[in-house]
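In: Sharing a model prediction with you, sequence too.
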Amino acid sequence: MSAFFQRLFALERGDCLIEAARTTGYADLRARVDAMEALLLRCAVAPDAVVALVCEETTATLMLLLALLRRGNIAVPLPADGRETRAERLTEACADWLFTRADEAGLQRLTPRDKPSLIKDLQETGQAGLIVFSSGTGGKVKAALHRFDRLVDRYGDKPIGDKPIGDKPIGDKPIGDKPIGDKPIGDKLIGDRTNQRPGLRTPAFLKLDHIGGLDTLFRLLHGGGTLILGCPRTPEAVCRLIETHRVTLLPTTATFLNMILISRADRNHDLSSLRLIAYGSEPMPPALLEQARRRLPNVRFLQKYGLTELGVLETRPGDTDSTWFQITGRTQFKIVDGVLWLKRNDTMLGYLNAPNPFDADGWYNTGDLVERRDGLLRIKGRSNRIINVAGEKVNPFEVESVLREIPNVSDALVWGKKSAVTGWIVAATLELQQQEDRRELQQRVAEFCRHRLEPYKVPLLIHIAREGLMGDRLKKTGSVAR
């Protein structure tokens, strides 16, 4: 049994999972996983089979996932709302079996294509694997194969957190001075069960078919924390859940944090238990972070950084008042032409449906534009979103940050539209707090931006969003922009 599961099953106190009114304690966890492993044996699922499971946010689904990983299967988490892409993903993953729900009635035998050498090589080692799909925002959805032990070994013997939350006042020693994973918040030693401390309490906000959601699950279990399932992804519901379950950690995105502040849902609920907001998946506008700090003065904010190909990295904030952060741990980085490149020894084994993205020396081009200052980094957006206006480069994130300061604008997404004169022009889709005439809005935008941006950066075309700009991965998406 791997070190991860040895540690997990050594925990004896505290709640592990909360689903509606049902709670699963750490003392019951091993028996629940054993029951799922018995189900796999009854159904003749081989220990090295590739098994896909639809990730409904239920205790049974998570027990099935843990059982698959403990016995050495290659697990393929699939989105619960992704039925239209399911067949394609099952083919790409070479899945032998599919669980549409976590019981015998939900199990289907599949006929996979010939497995690539990456899967065969992993099967020969007897190690468990995970196939995680990228979001596809940069083009084709890619299937990344990870070795499970390499993903979770980065947590070491020190689970999520800095020091136990609540031991000292928030102003005494700030949470987040050291990266998540730097000091224990769970039990100090596996064998010292009497020293087990209460872990973090967090909702399953990021979806469990996503590398960020999986990292939240595994880090939390490793640290003896509590995961609250079935979290509706609306500002009011999330704030209500924080109050009800005394949540201490909220993993989220800049887009969703903005929605909370605009809706004022934080004013309607008691969020005093909340100690840490870990945000990632997209750049954080400095003005938004400043506003969030004012509204939630007792909460620490931590920039997280993760990739489907590399997993979620260890980070620490640069200071308490900025969007700068430091990549720590075993990650090397370099910046080439303003783009961040990363290197680790525990990355994915490779893509199943695309060429190897690592160069000859093991470096990975993230495609993220960054600034560097005294060893700290700040994300400026994606290199593939740069708009070329008559030879001038426009970073959409810069323009979006300005547009968000315009009265009545809740959020903005900037994109390029082809032009016969300049090649491209800057266009923007705006989410408004209250509806207004588009022509009047266009004039207000032009006047506001005239004092803040160079002329070629000012949007010449304005669309008003019919729906919110947030996509299914809880960040802004270009698919709803036009």
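Out: Received, thanks.
In: Please make it C-alpha for all contacts and neighbour counts, starting now.
Out: OK.
In: how far away is the spatially most central residue of the chain from residue 253?
Out: With distances taken as CA atoms, centre = their mean, residue 212 lies nearest the centre of the chain, 3.0 Å away. Taking CA to CA, to the nearest Å as the measure, residue 212 falls 11 Å from residue 253.
In: hang on, the earlier thing: does the residue nearest to the centre of the chain really touch residue 305, like I thought?
Out: No - here residue 212 does not reach residue 305: they are 9.1 Å apart, not a contact under CA atoms under 8 Å.
In: and the longest helix for this protein?
Out: Taking DSSP state H as the criterion, the chain has its longest helix at helix 26-42.
In: who's in contact with the nearest residue in space to residue 233 that is not next to it in sequence?
Out: Residue nearest to residue 233 in three dimensions, not counting chain neighbours: residue 205, with 7.1 Å by CA to CA, 6 or more residues apart in numbering. Residue 205 sits next to 213, 231, 233, 250-252 when contact means CA atoms under 8 Å, 6 or more residues apart in numbering.
In: Which elements pack onto the strand or helix carrying residue 88?
Out: Using DSSP states H and E, residue 88 sits within helix 83-93. For helix 83-93, the packing partners by 3 or more CA pairs under 8 Å, 6 or more residues apart in numbering; DSSP states H and E come out as strand 143-147.
In: Quick check: next helix or strand after the strand it packs on?
Out: Taking DSSP H and E, what comes next after strand 143-147 is helix 148-153.
In: Next one for the comparison:
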Amino acid sequence: MQEYSMLTERFRRYGDRPALVWRDRAYSYAWLNAQIEAMRERLQAEGIERAVVSLETEYSPYAAAAIFALLGQSCVVLPIDGSLVAAKIEEYLDIGEAQARVGADEAGLSIRWRDGKEGKEGTEAMEVRHPLLRGLLLQRVPGLVLFSSGSTGRSKAAVHRADRLLAKFRAVGRAAKTIPFMMFDHIGGMNTLLTTLANGGCLHVLKDRSPAEVCRTIERYGIEALPVSPTFMNLLLLSGAHRTYDIGSLKVVSYGSEVMPPQTLAAWNAAFPDIRTVQAYGMSELGVLKTKSKSSDSLLFSLQGDGAAYRIVDGLLEIKAESAMIGYLNAPDPFTEDGWLRTGDEAVAEDGYIRILGRRSEIINVGGEKVYPAEVESVLQELAGIEEVVVSAETSGITGQMVMATVKLREDMEPSLGELRRRIWTFCRDKLPAHKIPQKIVITRESLTSSRLKKIRKPQVQEGKPNING
């Protein structure tokens, strides 16, 4: 594959420049290139070529090398975070029709054929049936299968041609010290890995994704770029970790994966006026597109290059891009007849820019009036004592739906449910129309943030730790 050779040739030229820092040890591009070749030799010896293979591991230099080695063997790769529960991993393996399972760590590659057979016999025994996967293997085109988080049901599997994702990096950009905040099985994490390494930057892998660890890493290594979610930005501000560590090296923060509450963006820019804040836009189905925010304090952005175009049809954003997936393995085709991807995001166009309002599936319909959860959450986050809040729909016999707010309070706050309801009504009545003010309040002791540092739109209650409803 031409794009694969392009990147490995760059790695060779980058030589002793650090490519990744993991567990406070630097790994050079020369090491990365050598590791890729060693892993390819091992894969060839095991008969793994033109196969559907899972890569189940934690984020590390070995994982990065394994991704490139598998693509170099014309494999279709299912990147899977090794910390997932076994049942979820098995679900992904079944949907993706994985023939072999690969792990990568300091000991090298671990390889298991799913049917117990090895080499060519293993490939033939685990026959790939889905036409999208078969097409990639027959054409010797490497691929990536990226799974949605599946928080509302069975995960959707988006199939990408790896050559189209890698083609975005033909032009060399600016090298930067970057924290890969999203995991490599997430489109944002994969994009950060590819962008940083293609441009000769350095990935600084976190020990954990707490605000304190992120700020410690920024201070210690002079991190310049940080791609995160709005939820994490809010958590960092609440933690105060930025006042303990010197994060002055940070030049740009890009945010995506969920709607940014205006109050969070305003608070962030007030705290960090010298950091450029950029809204990213990407989906498992699209890849991550190049964008330009109107300004650091604006929720408006435009698409920049990559052959991407957009249109808004009946209030929904549709995008056409060369990096788009070729289809789902287990869900209806989301493309229009003329090739535009229906994103599911409600959006408006303003002076040539786009503004995302929210996922259509999450919009609350109160007696025919639309309520966007992010709008209400943004107001509630200003109320003293609220640590996290998620707004969702609750059935109403009068208006069809009503607004429900699930709230996690600070540890030092323990108001009664009635008192909290009165505080929320008093606080919101001059900031929101009456139909947008939450009619049902749930107090929870559980976190409302997922492992991907996004809001959990359908919070689950753990047994023995009940919510308080009202």
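Out: Structure's in. What do you need? Everything quoted here is computed from the prediction, not taken from an experiment.
In: if we can go back for a sec, what's the helix holding residue 88 of the first structure in contact with?
Out: 50, 52, 76, 78, 112-113, 131, 143, 352-353.
In: what do you get if the cut-off is 7 Å, keeping everything else the same?
Out: Here helix 83-93 of the first structure makes contact (CA atoms under 7 Å, 6 or more residues apart in numbering) with 112-113, 143, 352-353.
In: Of the residues you listed, which is the most crowded?
Out: residue 143 (23 neighbours; other CA atoms under 10 Å).
In: my guess is it contacts residue 352, does it?
Out: Yes - counting by CA atoms under 7 Å, residue 143 of the first structure does reach residue 352; the two are 5.5 Å apart.
In: how far away is the closest residue to residue 406 of the second structure other than its chain neighbours from residue 64 of the second structure?
Out: Spatial nearest neighbour of residue 406 of the second structure, chain neighbours left out: residue 442 (4.6 Å); criterion: CA to CA, 6+ apart. Noted for residue 442 of the second structure: a distance of 42 Å to residue 64 of the second structure, by CA to CA.
In: and if you look at residue 259 of the second structure?
Out: For residue 259 of the second structure, the distance to residue 64 of the second structure - CA to CA - is 29 Å.
In: go on, residue 12 of the second structure?
Out: Residue 12 of the second structure is 15 Å from residue 64 of the second structure, by CA to CA.
In: The two: who's more crowded?
Out: Counted by other CA under 10 Å, residue 12 of the second structure and residue 64 do not tie: residue 64 has more neighbours, with 21 against 15.
In: hang on, the more buried one is in a strand, isn't it?
Out: No - under the criterion used here (DSSP: H, G, I helix; E, B strand; the rest coil), residue 64 of the second structure is helix, not part of a strand.
In: Give the equivalent position in the first structure for it.
Out: Matched to the first structure by TM-score structural alignment, residue 64 of the second structure sits across from residue 62.
In: is it true that the residue nearest to residue 406 of the second structure touches residue 459?
Out: No - here residue 442 of the second structure lies out of contact with residue 459, judged by CA under 7 Å, at a distance of 10.4 Å.
In: ok, the contacts of residue 205 of the first structure in the second structure, which still hold?
Out: Compared against the second structure with both residues aligned by TM-score structural alignment, their matches' CA atoms under 8 Å, the contacts of residue 205 of the first structure retain 213, 233, 250-252.
In: need the helices for the first structure, in chain order.
Out: 3-10, 26-42, 59-71, 83-93, 117-125, 148-153, 211-222, 235-245, 254-263, 286-295, 396-403, 438-450.
In: And those helices: which comes nearest residue 366 of the first structure?
Out: helix 211-222 (15.1 Å; CA to CA).
In: what's the matching range in the second structure for that closest one?
Out: Residue span in the second structure matched to helix 211-222 of the first structure, by TM-score structural alignment: 187-198.
In: mind checking what residue 134 of the first structure lines up with in the second structure?
Out: Using TM-score structural alignment, residue 134 of the first structure sits opposite residue 148 in the second structure.
In: Next, count neighbours for the aligned partner of residue 375 of the second structure in the first structure.
Out: Under the alignment (TM-score structural alignment), residue 375 of the second structure pairs with residue 398 of the first structure. Number of residues near residue 398 of the first structure (other CA under 10 Å) recorded here: 15.
In: Residue 88 of the first structure versus the counterpart of residue 337 of the second structure in the first structure, what's the distance?
Out: Mapped onto the first structure by TM-score structural alignment, residue 337 of the second structure lines up with residue 360. Residue 360 of the first structure is 30 Å from residue 88 of the first structure, where distance means CA to CA.
In: Which of these two has more residues huddled nearby?
Out: residue 88 (10 against 7).
In: What lines up with that one in the second structure?
Out: Match for residue 88 of the first structure (TM-score structural alignment): residue 91.
In: now swap in residue 8 of the first structure and tell me
Out: Match for residue 8 of the first structure (TM-score structural alignment): residue 11.
In: contacting residues around that match?
Out: 29-30, 33.
In: if we go to 6 Å?
Out: The contact partners of residue 11 of the second structure, by CA atoms under 6 Å, 6 or more residues apart in numbering, come to residue 29.
In: Then residue 164 of the second structure?
Out: With CA under 6 Å, 6+ apart, residue 164 of the second structure has these contacts: residue 323.
In: And the match of residue 375 of the second structure, how far from residue 60 of the first structure?
Out: 44 Å.
In: Over to residue 451 of the first structure?
Out: Taking CA to CA, one finds residue 451 of the first structure at 56 Å from residue 60 of the first structure.
In: Residue 432 of the first structure now?
Out: From residue 432 of the first structure across to residue 60 of the first structure, the span is 41 Å (CA to CA).
In: and the two? which has more neighbours close in?
Out: Under the criterion of other CA under 10 Å, the comparison of residue 432 of the first structure against residue 60 puts residue 432 first, with 19 against 16.
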